[in-house]
Each structure stands twice: as structure tokens, then as C-alpha cells.
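A.B. asks: Sharing a sequence plus its predicted fold:
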Amino acid sequence: MRKTLLALAVAVPAAAALAAWWWLPSEQELAARLASEAEAALGVGVRIGALDWRLLPRPALELRDIATEQQRPLTLRRVLLQPRLLPLLAGRVELHSLELDGGTVVQRSLREFRRAAPREKGRATPAVELDRLAFRDLTWVSHSGVAVAYAGEADFDAGLKLRQARFWRPGLEPEAELRIARLAPAPDAATQRFGLRVKLAGGSAEGEATLHTAADGQLRLQGELAPRGVEVQQALAAFNRSSPVGGRADGQTRLSATGENPLALAQGLHTATRFTVRPATLLRFDLQRAVDTLGREHQGQTRLDLLEGLVETQNTPGQGMEIRFTDIRAQAGALTASGSARLQRRQLQAKAAVDVVDGVVGLPVTVQGPLGDLQVQVSKAPAIGAAAGTVVLPGIGTAIGAAIGRMLGGDEPPEPAPRR
């Protein structure tokens, strides 16, 4: 009896492997089939450079040198899928793991994708189950053209429900990472709760988020974070940006998004952060020197006693990030400035009131135009207005907005305007 059971234990998997080997197409045929399926789903051509598959010792499918046929192609250097054999033979797609090793995702190219056309009757797309996702050296090219490499790993339960995840910027010191962990179930079965922990630029942020799935499948994300001690200059450097401002920021952030999948949530993310930096430093501009010389000289740094305000970021597919600054207030000794601004696609619109003692109080300043060629209008003392307006609004606001926005995974804002 034992010999019979042992023989069956060996024969059944062997027979299944033989049947799968007989049924599966050649590597060239399978590569062509997968490329065709991907093109039908995305609406753009897809090339697969090479494909290998094996059944033993564990089923695996490896794809190499994948690229979309676009002006700015999306590329994947290596993709490894490890499916479960018996569910696959039964027509179910259950993956033990999916690994991505190297690649580039261009945000501007994503808008060229289209939703797949409905399948013919009787040819519904099978549900996919996945236990673990891991990726390394995956570069995201933002709408503004800045490339940043990421790594990550995530574990899922049945129904592709996220259990835990970690995403980070490899090789950075101090580290920059986001950890997500599912919390105890919410009273509503359609809602999941997650704990959020961020490490960035020597500071941290902790909070919670909820993910609700509506009856039509739409996802709604809401959450809060409390950034503490995030050094603004280091935070921007972590995402390949330079900052005109230094100092540690504290704040309170609310985030929200709706979409049909996680990528849509990221591309439509909205954040609102009330922040305070005390003290702060303008790293490449001496505001007092600019005032004393009526703007003729401004090399140096400016120590700010206080910088505070509200910054909102809104990701929009095809347009990148819009940043709005309201209630911005900066104080440096006897000089104060307040104002608001809107920044998107390297276009700035800003209004400010700069108070300089020495007889100039509430000086109206308007700054607008493309970054690098801003037009400054003031009612009087143009040199002072140009110096103060250019630094206080786009410089400070861009730095704080970028630090908080990038910490939450949004697109990078454009570069700050050159100092005048």
C-alpha cells in the first residue's frame, strides 16, 4: 500500500508536468501571444525581447527586455513570474510571486494607454491571485522629467488585499521609506484600514489611511499623517531636487484620492498640509542685503525666524502636479511677508504683501510667468519688490510643497526660479 501511494505521489505531478509541457506553446509563440495580449490591453504596441519558462523544480516564466512602442517607452529589464501549477492547469492564475528587476516608467507615456475593450461573451479575463510582489531599480520619470529610482515589496492575501508593504529609495542616508501595514478590520467589510509610517530626511511621519471599495469597484482613499522634524533640504535631495530652503518642518497632512486601481489613486492623489518651520534658512539669498542695496546685491543666506502656511498638491493624469500655497507667512527680524501662489507646469502666479520697516509697509507684489522668466510688478520700490517676491513666494513655497508632496509619493514640482 505504501509503495502504491508513493508511486501515485510521484506519478501524478509527473503526468501533470508532462501534460503542461505538451500543452504549452513554444517560447517564441508564447512571447508573441503575451505581446499581443498586452497590446490589446494597453492600446500600444509591446515588444518582448526574450522569454524562458520551466516547470521544474518550480514553474517559472521569465521575460526580458520588455518595451512599449512609444516615443517615450516604458521598459522592464526582467520580469519573473512564479505561478502555481495545478491552479494554472485548471485555468486559474495564482502567482506565488512577481518580481520586477530594472525598468523605467514614464508618467507622460501612461496617458497614451487606453482601457482594454470588453472581452467577447464567454471570454472573461480570469481573476489573478498574487502572494508577493517585489521590484528593484524601477525608475519613475515624473511629468516634469525628473527620474527617481525606487525599490519595494508587498504581500497580499486572497482577493489581492494588501497585507503589508515597504517602498524605499535605495542607497540613501538618512533613509527614505514608506511602510504600510493593514490594521484590524473595519466595521464595514468594504473598508480596509492601514497604518502608515514614513522615514524621511532625519524626520518621520505616522498616521492612518482607509481604503473603501464601492459597489462599482471604485476605490476611495482617505488618510492623515503628522510629519515631524523633516529636514526640507535633505527631503528634496532624496528625490533628486535642490532646495532653496533649509530647516526642519512639522505639520499635519490630509490625503485623499479616488480611482479604479492603485495606480489611478497615486495619479490622482490630493494632499493638504499645514506646516511650520522654525527656524528656516534661505540657502542662496541674503534678503537683508537685497533690501539694503535695493536689490543690487543678494548673495548669501537669510535666517528666518518663522515660516508657516498651507500647501495643497493635486496630481492630475496628463498634467502633472498642481501646487497651491495659501496663508504663507515668513518672518525675519523686522521683515515679514505673506501671500499665496499657484504653481503648475513651470508656470507661477503669485501675490504677496511684503512689509519692510523703513517706511515701506504692505508693499503689493505680483509675480507671474514661466519659471526662469518671471515678471514682477510692484506699486513702488521695484528692486525691493522683485527681490522679496521672488524669494519668499516661489522659493519657500516650492521647497515646503515639494518636501511634503514627494514624501507622499506625488510628482515633483518644477525647479524654483533663479534668484534676481
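C.D. replies: Right, received. Where do you want to start?

A.B. asks: Only C-alpha atoms from now on, for both contacts and neighbour counts.
C.D. replies: Noted.

A.B. asks: how about the helices in the stretch 251-400 of the chain?
C.D. replies: Along the stretch 251-400 of the chain, counting by DSSP state H, counting those that start in this stretch, helices occupy 262-267, 287-292, 382-390, 397-407.

A.B. asks: Give me the buried positions along the lengthiest helix in the chain.
C.D. replies: Counting residues, the longest helix found in the chain (DSSP state H) is helix 2-23. Within helix 2-23, the residues that qualify as buried are 17, 20, counting by 16 or more other CA atoms under 10 Å.

A.B. asks: tell me what the helix or strand just after that helix is packed against?
C.D. replies: Once helix 2-23 ends, the next helix or strand along the chain (criterion: DSSP states H and E) is helix 27-42. Helices and strands touching helix 27-42, by 3 or more CA pairs under 8 Å, 6 or more residues apart in numbering; DSSP states H and E, are strand 46-54.

A.B. asks: here comes the other one, which I'd like you to weigh against the first:
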Amino acid sequence: MRRCFFWVGCGLALAMVLLLLAAFALGQWTGSDGFRQRVEREATAALGVPVTLSRVTVDVFPLPALALEGLNIQARPALTLQRVEARPVWWTLLQGRLAVATLIVRQAVLPQTTIVLLAARVQDPAGKPAAPAPDGEAADLSWLPRRVVLDDVTWIGAQGRSSTVQAELALDDDGWPADATVAVTLGALQGTQAVLRREDERQTAWTLKVDVGGGTVQGPLKVTRPEASAKARDLVFEGTLETQGVEVSALTAPSRTLTGRLDASTTLAARINPKTGGASLADAMRTQTRFTVNNAVLHGVDLAKAVATVGLSRGGSTELDTLAGQVRTRGQLVELTNLVASSGVLAATGEVTVAPSKALSGRVRVDVTRGAGGDVVGVPLVVGGTVDDPSVSLSRSALLGAAIGTALMPGVGTGAGANLGDRVGEGLKDLFGK
């Protein structure tokens, strides 16, 4: 019996030595310049842009892992990753299958425009459609890492706003997120913390809570999968979020065009084709929001002075007791409708559109009550400029009417003439289609 244990022990020791020698040899091979250059060539050919790499390493301790260091994808703008580490599930490797248990990304800079470009280049490179899953069966997502860790990763949005995050994501066996945590440590939305939790492993539904700007955004999210017999394989995304006490400028920083505490109710909806990329998701998203901003201050525009100068004034600020309205988004387009603002003797209504480029367009009517008699002077204003530098002015027809009204009835006639000129101008526009 002792001899049997002796030989078993010797066999295990020999296997361990061979395993260590194999790991050492593999590390030497992958760490060679020849192997690194081969990886660079393959990646460059696949992505269509130059790719450089500092080192490839295979670690055994404390946990077995394959790592790429100093990865630089030289697109415009460049995508850089200081270290990408993949920890495989070793028992699946023994079965001839690759499964990643943990993927760790450290000190990376990820520009959105570059990621969208690269995703379009590598998507379905052979032009062959993926084999459909059998009826009633979900697609095989076993290749996805069970856990993803982002350490000091900076995301640069399409408009140039950047955020650096610490994040962790865990996936269930079906490939859907089980839970996720995100903390924004630098840049836009700095200080924001978000937590996502799956409600039930049998359902594709989650609860989201975000702490931002001294308030909260929270609510349920749900993805409805198509029936097995359905021809359309789109996923339907739905959500309802309640916003309470969030400082508006925390959402728009570094811009401070509007400050105040935001309360809102938002519904989200999107129909998503799983075969398309993240850009398609952003374009497909539709939201509708009813909001109120308490103790609002509009920076960059003094509406009362704009009325007094018939839209010729720029700069200043407007303090509002209440600002309310509706927001509708379609992809990156933002439309503000049914805007109602009030502050003492001042009241304003209107509609404004925010383009993806942050350009503003719209119309606002501002009424100011003057004198003991309660006379109301109102001026229709055209909203222009950008989110960071808004402006208001009279339309050409309203400006002509204001000039005529001032000549006939100085003071009161200015606003009345502007209103009349604006209505005449709109009528001619509708008549001639210009």
C-alpha cells in the first residue's frame, strides 16, 4: 500500500513539474518578439488599422491568466489599453473549449467613435450569416466572460465628453447580466454610482438605481425576447425611471446652462436587432419624460431683458420659480415641448429642439406683467446658439413688427408689434411654404 501511495505521489509530482515546465515554455514563447509581432500583424489585418503591442504574458500565479500589455490601436482617435487580462476556465480547456472566467481591463482609453468604426469592420467579416439557434433554444453565449472588471477605464463619447470609471459586471449562465456596479471617478458625471440587479434568473428584468447630483434615478428595466415561432427576432427593451432631486448641472457638466433640482418620470423603449452593434441601440432608443425643475436658474439668457430689448440682449441669467415641460428623444435628437416657466411677473412658454451637435432651435414666447394696471407685454423669441452658449432673438418678421409698433406706440407698441409681425410672418411662411 505504501508503495502504491509512493508511486501515485511521484506521478502527481511529475505531472506538476511537467505542467510548470509547459507553462514556463509557453510563457517564453508568447513573450518572444516573434510571437508579439505575429499578434500585431494578425490584429492589424483583422481591424484594418495599425496595432502595436508591448508584451504578451502568460501568468501562472496567483491565478493562471493570459495578458496583453501596452495595446495601442492606432485609429483616429487612438484606442489604448495598458493591460487586458483573460483568466480562462481551465476545465473547459481540457475539454477542448475556450471559456473566459474573468476579463480585466486596466487603464484604458476607449473613444466611442473608434469602437463603432472597429465594430463595423469586424462584424461578420466572411459575410456568412450565423447559424440560427434551434426553435425554443437560446443562442450559445458560453463564450462570454462570466465576470468583467474595468479598472480606471476612460470612455470618450461622440461629442468629446469623457468619463473614467471603476466597474464590475457579472453574467448569469444564460449570458444576461446578473448584476453590475459602476462608479464614475473622473470627468463627466463624476461621483455618480450605479447599481443594476437582476430580479430573477428566469426573467430578463432588472432594477436600476443611480445616485447622481445629490438625488436618485431608479426604476425597472425589462427585455422581452421574441417567441420561438416569431419571424422577427428583435428584442424589445422597456423601462420606467423616476428621478428625484437631481441637480441638473451635474448631468450636463461642464455646461451650466441650467441649474436647479430635477424631478421627472421617464419611459424608455427600443426595438433592437441583436445582430447590429451598440450604435444601432443608441439610434433605436426612444424616451418620453415629464419633468419639473425647482428653483431653476437659466444661465446665459435674461428673458426679462430680452423682452425689454425685443430680443437684442445676450447674456445674463433668469431665475425661475418653476420650470416644467416634456422631453422626447429619438436617438440623439432631443425635443423639449410644452415648456412652461414662471417667476413673479415673468412667464414663458415654448418649444426647443437640441440637435446631436448641441445646436438649439425653437421658439419661446415671453410675457412680462408691467405696471399697477397689470398690462402684459409679450415678445416672441427665436432660440438659437448652442447648449453651452444659448441665444434668443426676434425673427425677421417680428423685428419688423416691433419697429413699426415702436414708431406708432412707444413702449407698449413694441411688444404688440412684435407679436403681430411674428403672426404675419408665420402666415406668409405657411402660405408660400418658406
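C.D. replies: Thanks, I have it. These numbers were taken from a predicted model, which means no experiment stands behind them.

A.B. asks: TM-score for this pair?
C.D. replies: Superposed pair, TM-score by TM-score structural alignment, normalised by the length of the first structure: 0.75. Supporting alignment: 372 aligned residues with a CA RMSD of 3.7 Å.

A.B. asks: residues in contact with the longest helix of the first structure?
C.D. replies: Helix 2-23 of the first structure has contacts (CA atoms under 8 Å, 6 or more residues apart in numbering) with 55, 86, 89.

A.B. asks: That helix vs the second structure, average distance?
C.D. replies: Following superposition, helix 2-23 of the first structure is found to deviate from the second structure by 4.7 Å on average (mean CA distance after the TM-score superposition for the first structure).

A.B. asks: How far does that helix sit from its chain's centre?
C.D. replies: 47 Å (CA atoms, centre = their mean, to the nearest Å).

A.B. asks: I'd say residue 198 of the second structure and residue 206 touch.
C.D. replies: Yes. Using CA atoms under 8 Å, residue 198 of the second structure and residue 206 qualify as a contacting pair, with a distance of 4.2 Å.

A.B. asks: higher neighbour count, these two?
C.D. replies: residue 198 (22 against 19; other CA atoms under 10 Å).

A.B. asks: Would you mind measuring from the equivalent of that one over in the first structure to residue 266 of the first structure?
C.D. replies: By TM-score structural alignment, residue 198 of the second structure lines up with residue 182 in the first structure. As judged by CA to CA, to the nearest Å, residue 182 of the first structure and residue 266 of the first structure stand 18 Å apart.

A.B. asks: what do you get for residue 134 of the first structure?
C.D. replies: 18 Å.

A.B. asks: next one: residue 66 of the first structure
C.D. replies: Taking CA to CA, one finds residue 66 of the first structure at 23 Å from residue 266 of the first structure.

A.B. asks: same question, residue 289 of the first structure
C.D. replies: Separation of residue 289 of the first structure from residue 266 of the first structure (CA to CA) stands at 43 Å.

A.B. asks: Residue 52 of the first structure now?
C.D. replies: For residue 52 of the first structure, the distance to residue 266 of the first structure - CA to CA - is 33 Å.

A.B. asks: Please apply the same query to residue 62 of the first structure.
C.D. replies: The value you get for residue 62 of the first structure to residue 266 of the first structure, if CA to CA is used, is 28 Å.

A.B. asks: Please say which of these two ends up with more neighbours.
C.D. replies: A count of neighbours by other CA under 10 Å puts residue 266 above the other of residue 62 of the first structure and residue 266, at 21 against 15.

A.B. asks: Count the neighbours of residue 201 of the first structure for me.
C.D. replies: With other CA under 10 Å as criterion, residue 201 of the first structure counts 24.

A.B. asks: Counterpart of it over in the second structure?
C.D. replies: Checking TM-score structural alignment: residue 201 of the first structure goes with residue 213.

A.B. asks: so its match makes contact with residue 244?
C.D. replies: No. At 10.0 Å, residue 213 of the second structure and residue 244 do not qualify as touching, with contact defined as CA under 8 Å.

A.B. asks: most distant residue from the middle of the first structure?
C.D. replies: Centroid-distance maximum for the first structure: residue 1 at 59.4 Å, with CA atoms, centre = their mean.

A.B. asks: how much space is there between that one and residue 8 of the first structure?
C.D. replies: Distance, residue 1 of the first structure to residue 8 of the first structure, by CA to CA: 11 Å.

A.B. asks: which ones are touching the closest residue to residue 346 of the second structure other than its chain neighbours?
C.D. replies: Nearest residue to residue 346 of the second structure, sequence neighbours excluded (CA to CA, 6 or more residues apart in numbering): residue 368, at 4.6 Å. Each residue near residue 368 of the second structure by CA under 8 Å, 6+ apart is listed here: 304, 307, 345-347, 376-378.

A.B. asks: Buried ones among the residues you listed?
C.D. replies: 304, 307, 346-347, 376-378.

A.B. asks: now those residues in CSV, with distance to residue 190 of the second structure?
C.D. replies: Shown next, in CSV, are those (distance: CA to CA, whole Å):
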residue, distance to residue 190 of the second structure
304, 34
307, 37
346, 35
347, 34
376, 44
377, 43
378, 41
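
A.B. asks: Those in strands, which ones?
C.D. replies: Per DSSP state E, strands hold the following members of these: 346-347, 376-378.

A.B. asks: Out of these, which is nearest to residue 99 of the second structure?
C.D. replies: Proximity of those to residue 99 of the second structure (CA to CA) peaks at residue 347, which lies at 61.7 Å.

A.B. asks: mind checking what the closest one lines up with in the first structure?
C.D. replies: Per TM-score structural alignment, the equivalent position to residue 347 of the second structure in the first structure is residue 336.

A.B. asks: give me every residue that touches the equivalent of residue 365 of the second structure over in the first structure.
C.D. replies: If you follow residue 365 of the second structure across to the first structure using TM-score structural alignment, you land on residue 353. Under the criterion of CA under 8 Å, 6+ apart, the contact list for residue 353 of the first structure reads 337-339, 362-365.

A.B. asks: Write the ChimeraX selection for whichever of those are buried.
C.D. replies: Only the buried entries of these go into this ChimeraX selection, using 16+ other CA under 10 Å:
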select :337,338,339,363,364,365
